Structures are given as C-alpha cells and as structure tokens.
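J.: Coordinates for the following, if possible.
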Amino acid sequence: MVVSDSINLLIVIVLIAATAFFVAAEFAMVKIRESKIQQLINEGNASANKAMHVINNLDGYLSACQLGITLTALGLGWIGEPTVAGLVEPLLTSLGLGKQAVGIVSFLIGFSTISFLHVVVGELAPKSLAIQRAEGVALFVSGPLIWFHKIMYPAIWLLNGAANTLIRWVGLRNIGEHQGIHSEEEIRMLLLQSHEGGEINQSELELTSNIFEMNEKIAVDIMIPRTSMVCMFDDLPIEKNFEIIAQEQFARYPVCLEDKDHIIGYIHTKDLLTICLRNEKITSIKQFYREPLFIYEFTPAVEILQQMQKQRKQLAIVLDEYGGTAGVVALEDVLEEIVGEIEDEYDIDDVPPVFELGAGHYSIDARESIIDVQQILNITMETENIHTLGGWFINQYRGKLEKNAEILHEGYRFKVVEIEGNSIFRFEVKAEQTDEVAPIL
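T.: Alright, predicted model coming up:
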C-alpha cells in the first residue's frame, strides 16, 4: 500500500511538472520575438533553430500545448485527489472522526491541495516565468515540444480538424496559422507602451510616429506655394539675379522663363560661387541650369523622397492639374516631415510654423498642413480637397478677408493676424475654454 501511494504521489508530481512545462511553452512561444530568435540563429545557437521551427508552425504547437495541459489536468483529477485523500485518511481516522466524516474531509483536503498545486505550481508560476524569461524558456522547451507534437500528431490533427469544422458551422473563417502581423495602430500602441516602459525615448517615439504620418501627406501638404516661391529669371541681368541670391540666401533657386508657370531649370549657388572663386566672369546663368524634378500636387511625400533619391535631385517643382506651377518642394521639406523643423545659419530670424503663446493659445502659419493642425489642437476639421490651414479658413469664412477676420470652431477661435491682399500668412488660434480642450504638441 505504501509503495502504491508513493508511486501515485510521484505520478502527481510528474503531472504537475508536465502541466507547468506546457503552460510555460505556450506563453513563451507567444511572447518571444522572432527577430531575437533569428539573432540567436545567426550566432550559431542550435536550440534557436528548434525554437524558430515552433514559431513558424505556431498554430500546431499551441494545439499541442493545449492538448498537453488538458491531458495532465485530467490525470491530476483522476489520480491526484484520491492520492492526497488516501494519505490524510489515516490521520483523520486517528483523530476519532466517523467514516463518513473522514471521507468528506479527506476529499475536500485532496481536492483543495491538488487544485492549489495545479493552479499555482502548474499554471501561474510557469506563466510568469515564461513571460519574464521568454527567450530562455523558449529555447528550453522547443526540443521536447517538437517530440510531443510528433507523437501526438494524429490526435492534434483530428482535434484541429474538428475545431475548424465547428468554426465553419457557426459562420466564422478559419484563420489558419497565427500571424505575427500588426496593423499601424497596433504598432503605434506597441511603440507607446515601449516608451512608457523606458525602452525607447521621446525622440525615437516622435520619429516613428512622424514616419507613419508622412505616409498620409502629399506634395501640396509640404510644398512652398507658388506665391511664396523665390525664383531667378532667365531674362533678368546677372546682377539682378545675384541680388536675389544675396537677399534670400537659399542654396537653390528655380529659374523661370517669363513667369513661374514656365520653369526651365534650377541653379545651385555653389556652382556660381565656384566660378567666382576662380575669378572668372559670369555673363549668363544659362550654363548652370540643372534639370528639376517635376511632380504633381497629389504625389505622396514618400514617393517624392524616393524620386529625389533615385534621380539625385534636391528640388522638385509641383504642378497643378492644369500643368501650371503650384509650388516647390525641397529635400529639406520632405525630411522635416520626419525629423521636425531643420534650421540652418540663415534661419535664426525665421518664425517657426507653430509656436505656443500660452495654454491653448497658438500662432500658426497659414501654410501649415491641415492634418498637423488637427493633431496639434485635437479637433476635427473639414479637409476634403483642402490641405492647409489657410485654405480651410477661406473655405469656412463667409466675409471679406482682412486682418482680424475670425471664426469659432470646436472651441477654438481662429483669427487672421498677417495678411497681404488675398494671401493669409498667419493665424492666432486660441481656445475659448482651455479647461475643455487638450492640445497636443
């Protein structure tokens, strides 16, 4: 009898250990990152190859883990409670309890003990271990789990087939293998959680967020509009064009023939400077013309960057739907969508596109993208066929465009503070009730 109880107790210990193994395997395989396993494979870790095999066939191996957990739980229910109850029955009998009382109390003790061991030792503890040490656990369990899957494959195949049939009966689609694919919103949430956990800093979070937002921008969102373009003119004397360079201090200038709708090239001031340093006289700027990149208003910002890289251009002329000039985009304008405002030595006096005047109080450039304005103010604005704050204001305003013209929208007052003719340059935007809005910069 003693030998039998010892064997049963040993079986109980093995079953709890097996439960812990399958639970740890299940959570480790879900938690582990495939990129980390690939790194270990590149370093020559043999166990990592087995772990990668399991990850690549995750659906089947998760089914194996579930089968293992179910079998061990049934085994514990079958052997565990009677074993513990049999161990405590002699002690309860010696206390003078009746036969019926001994049976009830021993059952309760056996059931409670096995339940405690199964939940705490068999599930909760290995789950926590697998989550915190996913890499080590994954490498440890992969080999035995592969063998268990091979041995139990007929049962796993049968059970999976039955489950998939049931899913189809209730009108759901079998998704097959578990996919490690994340949507853009899920990636944003993962990045935010990593930032809150200290894994990535604020700059890294902003850079990755800007990359996603850049994918939504088109040329008209980031271009310098036609009215603000600074150009050189083919028919102007060389001295006049030099005056433009001296006054504006840009590196590149579009060159126009008669007007801005006829751009024939662009000039890099470095080319002119090189000639001047050689003490050579420049009689015409035509010899320095470079062919610009022509794009349309609806060209995505990402595609603009790709074309600039491919064609080795740093200036693109934006055309409207009629083939006229809508504006110009420099490589710097595209990069600023990712890294933020880039200022050089000549930008020290420039006013930033957006700056905060106080709580819920901003000064915003009229050319600022309507997408960015919505994010800054955390409001919704009508954006169909509208790309800038100035365009949105003109679409909303019904009076004469002049300084101090204003409208109220979703708790913010938009006031024109800089205007010339029909061109708005800057707005003052102020929350009417700052305690009800939550500006995000």
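J.: can we go C-alpha only for contacts and neighbour counts from here?
T.: Will do.
J.: contacting residues for residue 307?
T.: Applying CA atoms under 8 Å, 6 or more residues apart in numbering to residue 307 gives the contacts residue 313.
J.: which stretch of helix or strand covers it?
T.: For residue 307, the host element (DSSP states H and E) is helix 301-311.
J.: Could you also give me the structure for this second sequence? I'd like to compare it with the first:
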Amino acid sequence: MSDDSRQTPPEAAGRGLSHWLSHFLDRLGLRGGGTIREDITDALAQGSGQLADLSAQERAMLSNVLSLRERRVGDVMIPRADIIAVPADATLDEVLARFRTAGHSRLPVFDDSLDDPRGMVHIRDFLEFIAGQAKAEPTTGLSEPALHDLAAVDLTRTLADTKIMRPVLYVPPSMPAVDLLVRMQATRTHIALVIDEYGGTDGLVTIEDLIEIVVGDIEDEHDLEEAPTIAPEGEGRFTADARATLDELKQATGIDLSDDPVAEDVDTLGGLIVTLAGHVPAKGEIVAGPGGLSFEILEADQRRVKRLSIVQRSSADEDGDRPAETG
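T.: Presented below is the predicted three-dimensional model:
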C-alpha cells in the first residue's frame, strides 16, 4: 500500500489545496522560487498585472486569508467588559429578556462571575424548551395541532434546571485565529471563551468574528447601523466611544500617536486615557493628552471609561499657553 493511501483527510485536503494553488500560480505566470505563500504575497504587494482579473475585493480577501495565521485570538476577541452573558440561576423570564436586548443567538452562562463559566445557551434550544413546556397537543378531528399553551410555561424556573446548556471552547489569547477556526469547524462549537494565564475570562470569540477577518463585517437583518466611534461636534471637538482605536483617532484628528511612548502598549482611547491618568477617571474628569489633545470623560464606571469628549487645540492655542520669552 502506498503512503498516499495512509493520509488523514486533513493531510489529503491540505495537499489538494497546495496543488490547486500551485496550478493557479502557474496559470497566472507568477510561480517563482519561493513558497506558494511568498509568491502570492509578492504578487499582491507588487500589484502584478497578472492579477488584473481579480477584483479589489477578491485581492483584499486573498490577502486577508494569507495573513490569517499571523492573527491571534487576542487580536479579534470581544473584551471581557463587552461580553453579554447570563447567570446559571437566572429565570427563564430573565433569559428571555436578555436574548431580546442582546441581539445574539448564543449567550455565555456563568455561576458566580465570568471567571466561573458553565457553558452557553443557544436561542434555538431555549425556544425548543419553551415550546415543549407549552405542550401543544393535536386535537382529534383537526388536521392542525392546537395552539401552544404558553400559560403552562413556568418562567420562574432557572436556566440551570432546564439542562439545555451546551459546552464552549476555552482557548488562550495567543492561539492563532486560524487554528481556532479549524477547531470550531471540527467541534461544531461556534463560541469560545478566551482564558488568561490565571484561569480568568479575558474575552470571547465567535466563528463570525473569525470569518470577518477574511470577508469584512457581516451584518444581518437585526444589526443596527452603528454611529461613528468618533464623531465631530464642532471645530476641534469630537465625541468618541472609548473603544475607538488610535488609528480611528488619527483619521478623525490627523494626530498620529503610534510613535508616542505613552501609546506603546495601548490600542484604544480608553486604554490611552487610563494610562495617562494612572487610574480609571470618573465622569467629568479632564485628562491632558499628547499632541494638543485633552479628554473629558462623559461616561464611565469603576472598571472602564465608556464615552468621552476630545478637544483638539490648535497650534495658535498651544503657542498662547507657552510663557513668553524674555530678551
């Protein structure tokens, strides 16, 4: 028996994909002396005329696929502060209300806190349980079953009692995003909790988050159009979500903080402000920033800044604040 016959399905699939990509490069005349990844990356970077048949969107997606293995779970996860979850002792009525406001089909379930996860509840399992409790029975002589008796559903029953929770995956933030995508496909589990080195919950990743790395944002009929994370409010003034990135700050104000030491280990405005202040500032507090920026906290709690106002001083204002030189 040949070695090929002993290949596992993933190995065979990988070899088939490699052969297809090699053939693809040969047809385009892009086959060089490097690896397939290097050849495609170089062709995309050089804007090769051989790729003219590919649209801008196709080239972007191909580039995103190649960069997928460089992305870590920690780069794409929903931070802990933004996780919408339910406690295991929540009543069915409370779970129903949370599903209505969350806009998600899956919710993590925890005991005492997010650091003690129990699994997740899927809205389909939840509705199936409710329908089962409503006990719709066919009526003799009628072709259609009787209407569900929702009054028979005990909405004070706890989620833990229903036994409808499903397991979730637990992964470290350093795990490559592509490895998590493969694992989700293999286990048919579309939600993972990101666990830090101490066993605490650091964030959450869904399969949709991973697919969006390649294809961009996916919105369905229930997604609301989001307001800009940084919105102008007049000359030199902006309101912003604290989750806005420093790249978005640069686009809005033209101020690039990427080389500023204070922004070396932060990605968001909230992180920048906490770093500058040395604590989580309270509502109404003003924090001076680099580049002639100042930040006024509009909304915050004990754990994080939520919304803020940005004031960008002009060069003339900055010069006026400096003491005059004496001759």
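J.: how far apart are the helix holding residue 307 of structure 1 and its match in structure 2?
T.: Aligned to structure 2 and superposed, helix 301-311 of structure 1 gives a mean residue distance of 2.0 Å (mean CA distance after the TM-score superposition for structure 1).
J.: Would you mind giving the residues in structure 2 matched to that helix?
T.: Counting by TM-score structural alignment, helix 301-311 of structure 1 pairs with residues 177-187 of structure 2.
J.: can you pull the buried residues of the matching stretch?
T.: Within stretch 177-187 of structure 2, the residues scored as buried using 16 or more other CA atoms under 10 Å are 177-178, 180-181, 184.
J.: quick one: the helix holding residue 307 of structure 1 to chain centroid distance?
T.: 22 Å (CA atoms, centre = their mean, to the nearest Å).
J.: same check, this time on stretch 140-149 of structure 1
T.: When C-alpha coordinates are averaged (CA atoms, centre = their mean), stretch 140-149 of structure 1 and its chain have centres 34 Å apart.
J.: In structure 2, what range does that stretch match?
T.: Under the alignment (TM-score structural alignment), stretch 140-149 of structure 1 falls on nothing in structure 2.
J.: if we can go back for a sec, can you put the buried residues of stretch 177-187 of structure 2 in CSV and add distance to residue 129 of structure 2?
T.: As requested, these are exported to CSV (distance: CA to CA, whole Å):
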residue, distance to residue 129 of structure 2
177, 34
178, 34
180, 30
181, 29
184, 25
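J.: wait, which of the residues you listed is closest to residue 229 of structure 2?
T.: When the buried residues of stretch 177-187 of structure 2 are compared for distance to residue 229 of structure 2 (CA to CA), residue 177 wins out at 25.3 Å.
J.: what residues are up against that closest one?
T.: If a contact means CA under 8 Å, 6+ apart, then residue 177 of structure 2 has 68-73, 210 as its contacts.
J.: Most neighbours out of those residues, which is it?
T.: Within the contacts of residue 177 of structure 2, neighbour counts (other CA atoms under 10 Å) peak at residue 73, which reaches 25 neighbours.
J.: Show me what it aligns to in structure 1.
T.: Mapped onto structure 1 by TM-score structural alignment, residue 73 of structure 2 lines up with residue 219.
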